[in-house]
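Undergrad: Dropping the sequence and predicted coords here.
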Amino acid sequence: MISRTTIDNVFETARVEEVIGDFVQLKRSGSNLKGLSPFTDERSPSFMVSPVKQIWKDFSSGKGGNVVAFLMEHEHFNYPEAIKYLAKKYGIEIEETEQSDEQKELANERESMYLVSEYANKFFQKKMHETDEGQAIGLSYFKERGFSAETIKKFDLGYSPDDWEIFTKTALDDGYKLEFLEKTGLSIVKENKRFDRFKGRVMFPIHSMSGRVLGFGGRILSNTKKAAKYLNSPESDIYHKSKVLYGIYYAKQAIAKEDNCYLVEGYTDVIQFHQSGIENTVSSSGTALTPEQIRLINRLTKNITVLFDGDAAGTRASLRGIDLILEQGMNVKVCPFPEGEDPDSFARANNEDELREFLEENSYDFITYKASLLMDESKNDPVKKAGLIRDMVNSIAKIPDNIQREVYLQECSRIMDISEDVLYATLAQIEKKDNPSSGGSKKRKMEVVKEESTPKVKIDHLYILERNIIKILLLYGNKEEEFEDLLLKQNEDTGELELEPEKQSSKVFEKIYLDLQEDEIAFSNEDFRKLYQLLITKLNSEDEVAIENIINDLETSQSKEVTDILMQEEQYELHNWDRHDIPVKNKEQTVNQFVSQTILNLRRHLIDKKLNELLEDIRIAETEDERTDIKNEVMGFNKLRTLLSDRLGRVM
């Protein structure tokens, strides 16, 4: 177990904006930071981080919490893994007791697969650096590719010996289970035989965005025709090829900083670019580009520059991927290399300044490049030209943003020397074919859609009111305020109940506590009940209550509620809560007004609930005397409700 001292040290040191900034591009928004949700596919930012409160909230998925909660949600870490990740990031020494064999046995399957992958990563590095075979074959290959010792170390490059079972046997001898060696694909088991998957290959470990080893790519160096040149780990519970980009762990900060991502094809392209100083580079690892991979980049930047080989096959393959990038709402440029060159070879032959200059001068907007390319292919053949124009409009049709589509169609019209009306008509045909239910028109027009009547959502008034009390305690609990209490008294002349004003000063939490005690009000929501007890205890015993410290010690459901409360203050203004008798403090309203309004509304809500119960009692009463007694009780509650309503009018 990790010691409490280490956990406290991690929370004191870690900054939520720095940690999340490694995964999501954040931009300043007042005192907060905003970015695209890493949990949903969105194009407008709804992900908010508060450096002051050290919490985050994703309004599109509803998730939120502290820095550890983010890592648990985003990287699927358990609590100890998240603490260890933060400790490593901030150079904090971890104090923990030795795990017993029983505790190791209880480690979940997913974590076991991560541990096996990390073990393999170290094994391959050791075999390359510390054996004659590894140095002669693996290390010499990487050096021939021009990789420096620092680069080889940075990317954890290694070598798997040319032996059928050396890795599997060593791993088993070191206590790792064959079950997880097989599930990660590192070992192959057939008819009671077991052997290594990556026999005689140089190894490229594939990392997640947080730096965990997910799988491997292995390149064979011999000329045998029986074995594939490149071999990747198979799909597993921790490795999904379609959701991983090679180099993303090393490139994420540079991508966010440069606000652009260079997309290449292979492992060595990525490594060579990083070594040349172009660190905002990733690859799809030789697989076809997928929407999940593009969305991974979309969290860090909206701009992708696709780099491809100068040969015709590389050009066509890259152009196919462009449509997919456009479909995800990204801005895309293309940069072709000279004939016979690829990113790896070109970076080796040029220094950083020359490489950057080349990329800048030869990166074209996709529509400009595709038009020039297709025009060269079609020459003076009108039939080919017509087909190629349709190809370009097909690409434009993928763009979700109407304005961007409009601009690209105009640009296409200018480059191809064809009227805009024809292009709009072609676009309408394509859209109609893709979506038969939608009609087409010669020119795209903004459609006015009538709002359909939607069923009214039933609002849980009690939940909102209890939540508001927790919100008040969190934001204003220790604040000293002057409250005007109305004491319920009987008029000596008329005998009627009246509210007599009386002013007194007290802390907000004391006012709430005494009022709820007086009315014997208990919270109906279990999380709010626990939070209320915790906050009242802390506010009563501590002069200053640090909200971030409270969040760190809460259960997951309670932590989520607190985060929602702290981060949704701005969002409440989007809802017409006053119409539902649910008070929301606005900028002009004083704290004592907000407190009084909330408590009075809670009292009135509970009276309404009691009145409904009494009316039901009247319906089922067996005698007239019973009905008369209940009716008198109803009259009393109705008078009290009227008094509360009058008081609410004064407060509001």
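TA: Looks like it came in fine.
Undergrad: C-alpha from now on. contacts and neighbour counts both.
TA: Noted.
Undergrad: Tell me how far residue 439 lies from residue 631.
TA: 63 Å (CA to CA, to the nearest Å).
Undergrad: And the two? Which one has more around it.
TA: Neighbours around residue 439 and residue 631, counted as other CA atoms under 10 Å, are more numerous at residue 631. The numbers are 16 against 11.
Undergrad: Residue 181 - nearest residue in space that isn't next to it in sequence?
TA: residue 187 (5.3 Å; CA to CA, 6 or more residues apart in numbering).
Undergrad: Does that neighbour touch residue 199 like I think?
TA: No: counting by CA atoms under 8 Å, residue 199 is not a contact partner of residue 187; they are 10.1 Å apart.
Undergrad: hang on, the earlier thing: which residues sit in contact with the residue nearest to residue 181?
TA: Residue 187 makes contact with 168, 178, 181, 194-197, according to CA atoms under 8 Å, 6 or more residues apart in numbering.
Undergrad: and here's the other structure:
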Amino acid sequence: MISRTTIDNVFETARVEEVIGDFVQLRKSGSNFKGLSPFTDERSPSFMVSPVKQIWKDFSSGKGGNAVTFLMEHEHFTYPEAIKYLAKKYGIEIEETVQSDEEKEQAGERESLYLVNEYAKNYFHSTMLKTELGKAIGLSYFKERGFTDETIDTFQLGYSLDEWSAFTDTAIKKGYKLEFLSKTGLTIVKEDALTAAATKTFDRFKGRVMFPILSMSGRTLGFGGRILTSDKKAAKYLNSPESDVYHKSKVLYGIYNAKQSIAKEDRCYLVEGYTDVIQFYQRGVKNVVSSSGTALTPEQIRLINRLTKNITVLFDGDAAGLRASIRGVDLILEQGMNVRICTFPEGEDPDSFAKNNSLDALQEYLDSQSQDFIAFKASLLAKEAANDPIKKAETIRDMVVSISKIPDTIKREVYIKECSRIMDISEEVLFNTLAQLLNKSSKESSKSAPPTSQPFDVIPSPKEQVKKVDALYELERKIIELLLLYGTKEEEFEDLILETDEKGNIAFTPEVVSSKVFEKIYLDLQEDEIEFANEDFKVLYSEIISKLNIAQDFQVNTFINDLEADKANAVSDILMNEEKYVLHDWARNLIYVKEKEEGVSQMVNETILNLRRHLITLKIKELISTPIVNGAYEDKSVLETVRDYNTLHSILSEKLRRVL
């Protein structure tokens, strides 16, 4: 168990905008930050972070909360793991009791896979640095590649002994189960053909140098292993198999070390291999990641897209592989990203070029040799077409296909004009070709869409178009919001006292009283004996009132930190509800929204009066729905009660008009 002191220190120190900024590129928007949702595939920002309230809200997925809940949602951390991650990030010492065998046993399967991978990473790293064979073989290899001790430590590089089950045997002795060693792919388990009961175990990565593959938050997902012998039957590079924690198509090697630099530089360099990443990082270009030798996938691109819109793809000087590799560019364009391409001289790759050049020379080369994708593709394909008209036509069409992938209409037109200039062909022909491609893509999309039950477009009736609003839910939610935002605020409230003159006419006499918002709400609800209908709001209301009564300096972020994840999500949803309008940037269109603080007392009075009036309406409906016998209500007092309630409803409506 982590001590309460540690948890409190973490919450006091951690800044939600800094924590989320490691995973999402955030841009200032008034007093808040906004960015692309890390939970859905979107191209316009719907993700808001409030530094003042220390909460976040994702309007596209409905998720929200504080820094801890973000890590739990995004990285699938447990609560203790999220606290430990933040403690490590902010250099806070963790006070906790030793985890018992029983607690280890109760850890979930997914967590067990992470624990096994973490142990393996440390084992391989230690084996390389502290054993004679590790130093002689593994460490020597990395030293020959020019990697420093600091770099080896940063990337936690390691070595797996060239023995059949050295790692597996040690791991089992340490208490790690064979079941999870097998599921992570670290151990290969084979049943004996003679007896199903007997099994043989083998280390998957035996005799290989090891490259741990980390998630964006630094969790060990899997491994890449390079063989050091010239065995032609064995693959040069071997990756962990797919598991519950490792999905090759959704991971980028080096993203953990590169994320902050990518966001800061607002650019990502994409290479092919592990050593390309490491060599660039060591030279000083840290905003670099690798697809680990696999074909680039939309999931990997979206991972980069959270941090920057700008990506430069780096290819080595092998012209033969360029045509195949460049296909991944279309996938990047589809995500609305800005793509540049840079190739290295023949015989060079990112690894060797970074190793043999200074940081200034490397940076100067990347800046001067990077080309816009359309110019690069034109030069590459034009060489192949030479003087062949047919091949030239195919080349032009290939370029227009790439342009058609760009979602932004303006960018498409700019690239069409550029293509026209480079390839010496009329813009009209290119625009017609583009229109054909877009039309074809639209038809294919509509064919693949699920069929509807109606053959024609049916315009729904007005009743169907309007979504029914649960007024009671909205009013109770509004009270929670007022308590959270302005609970301790001292305000002057105008109470309207109902009086009757000598002639029986009703009149309202204003009386100004000063009190805190939470006291006003609590006393008014108590006076009418109003209880919340929504159970979640009822619990929240009770907890908030209790905290406000005790704590003189009530802080929303502190209150949220003590809530369970689902309640924290609900509170952040309430608090950030109106922040979504910031996303539309009304001020840019000269539309200015009135600040809530300008009329807190009015909002409080208006909400309570509306709640009272709504509850009376419900009560009237309930009364008039009672059984009628022989044309009259069984209970003779029903009509009189309904009349009294209607009178009260009118009085409250009059009060409400006076408030507004």
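TA: Happy to help now that I have it. On a predicted model such as this, the values are computed, not experimentally measured, just so you know.
Undergrad: ok so, going back, just give me the closest of the contacts of residue 187 of structure 1 to residue 649 of structure 1.
TA: residue 181 (70.3 Å; CA to CA).
Undergrad: Can you list the neighbours in contact with the helix or strand that contains the closest one?
TA: Following DSSP states H and E, one finds residue 181 of structure 1 within helix 178-183. Identification of contacts with helix 178-183 of structure 1 by CA under 8 Å, 6+ apart yields 109, 112-113, 116, 168, 172, 187-189, 236.
Undergrad: Pull out the buried residues from those residues.
TA: 112-113, 116, 168, 187-188, 236 (16 or more other CA atoms under 10 Å).
Undergrad: Adding secondary structure, write the contacts of helix 178-183 of structure 1 out as CSV.
TA: Shown next, in CSV, are the contacts of helix 178-183 of structure 1 (DSSP: H, G, I helix; E, B strand; the rest coil):
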residue, secondary structure
109, helix
112, helix
113, helix
116, helix
168, helix
172, helix
187, strand
188, strand
189, strand
236, coil
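Undergrad: circling back: now tabulate the contacts of residue 187 of structure 1 in TSV and tack on distance to residue 145 of structure 1.
TA: Converted to TSV, the contacts of residue 187 of structure 1 look like this (distance: CA to CA, whole Å):
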residue	distance to residue 145 of structure 1
168	29
178	35
181	31
194	33
195	29
196	26
197	24
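Undergrad: Out of those, which is nearest to residue 591 of structure 1?
TA: Closest to residue 591 of structure 1, out of all of the contacts of residue 187 of structure 1 and judged by CA to CA, is residue 181, at 60.6 Å.
Undergrad: count of neighbours near the closest one?
TA: Neighbours of residue 181 of structure 1 (other CA under 10 Å): 23.
Undergrad: re the thing from before, list just the nearest of the buried ones among the contacts of helix 178-183 of structure 1 to residue 137 of structure 1.
TA: Comparing these against residue 137 of structure 1 with CA to CA picks out residue 168 as the nearest, at 20.7 Å.
Undergrad: quick one: the closest one and residue 197 touch, right?
TA: No: using CA under 8 Å, residue 168 of structure 1 is not in contact with residue 197, being 9.3 Å away.
Undergrad: Common neighbours of the two, please.
TA: Here residue 168 of structure 1 and residue 197 share the contacting residues 186-187, scored by CA under 8 Å, 6+ apart.
Undergrad: For the aligned partner of residue 103 of structure 2 in structure 1, pull up the helix or strand it's in.
TA: By TM-score structural alignment, residue 103 of structure 2 lines up with residue 103 in structure 1. In the assignment (DSSP H and E), residue 103 of structure 1 maps to helix 101-106.
Undergrad: Can you name every helix or strand that that helix contacts?
TA: Judged by 3 or more CA pairs under 8 Å, 6 or more residues apart in numbering; DSSP states H and E, helix 101-106 of structure 1 is in contact with no other helix or strand.
Undergrad: how far apart are that helix and its match in structure 2?
TA: Following superposition, helix 101-106 of structure 1 is found to deviate from structure 2 by 0.8 Å on average (mean CA distance after the TM-score superposition for structure 1).
Undergrad: tally of neighbours for residue 286 of structure 2?
TA: Residue 286 of structure 2 has 23 neighbours, counted by other CA under 10 Å.
Undergrad: one step back: mind giving me TSV with the buried ones among the contacts of helix 178-183 of structure 1 and columns for distance to residue 635 of structure 1?
TA: Shown next, in TSV, are those (distance: CA to CA, whole Å):
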residue	distance to residue 635 of structure 1
112	67
113	69
116	73
168	82
187	80
188	81
236	68
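Undergrad: any idea which of those is closest to residue 99 of structure 1?
TA: Distances from residue 99 of structure 1 to those, taken as CA to CA, are shortest for residue 112 (14.0 Å).
Undergrad: Map that closest one across to structure 2 for me.
TA: Checking TM-score structural alignment: residue 112 of structure 1 goes with residue 112.
Undergrad: Leaving out chain neighbours, which residue sits closest to its match?
TA: Excluding its sequence neighbours, the residue lying closest to residue 112 of structure 2 (CA to CA, 6+ apart) is residue 180, at 6.8 Å.
Undergrad: how many neighbours does the one you found have?
TA: Residue 180 of structure 2 has 19 neighbours, counted by other CA under 10 Å.
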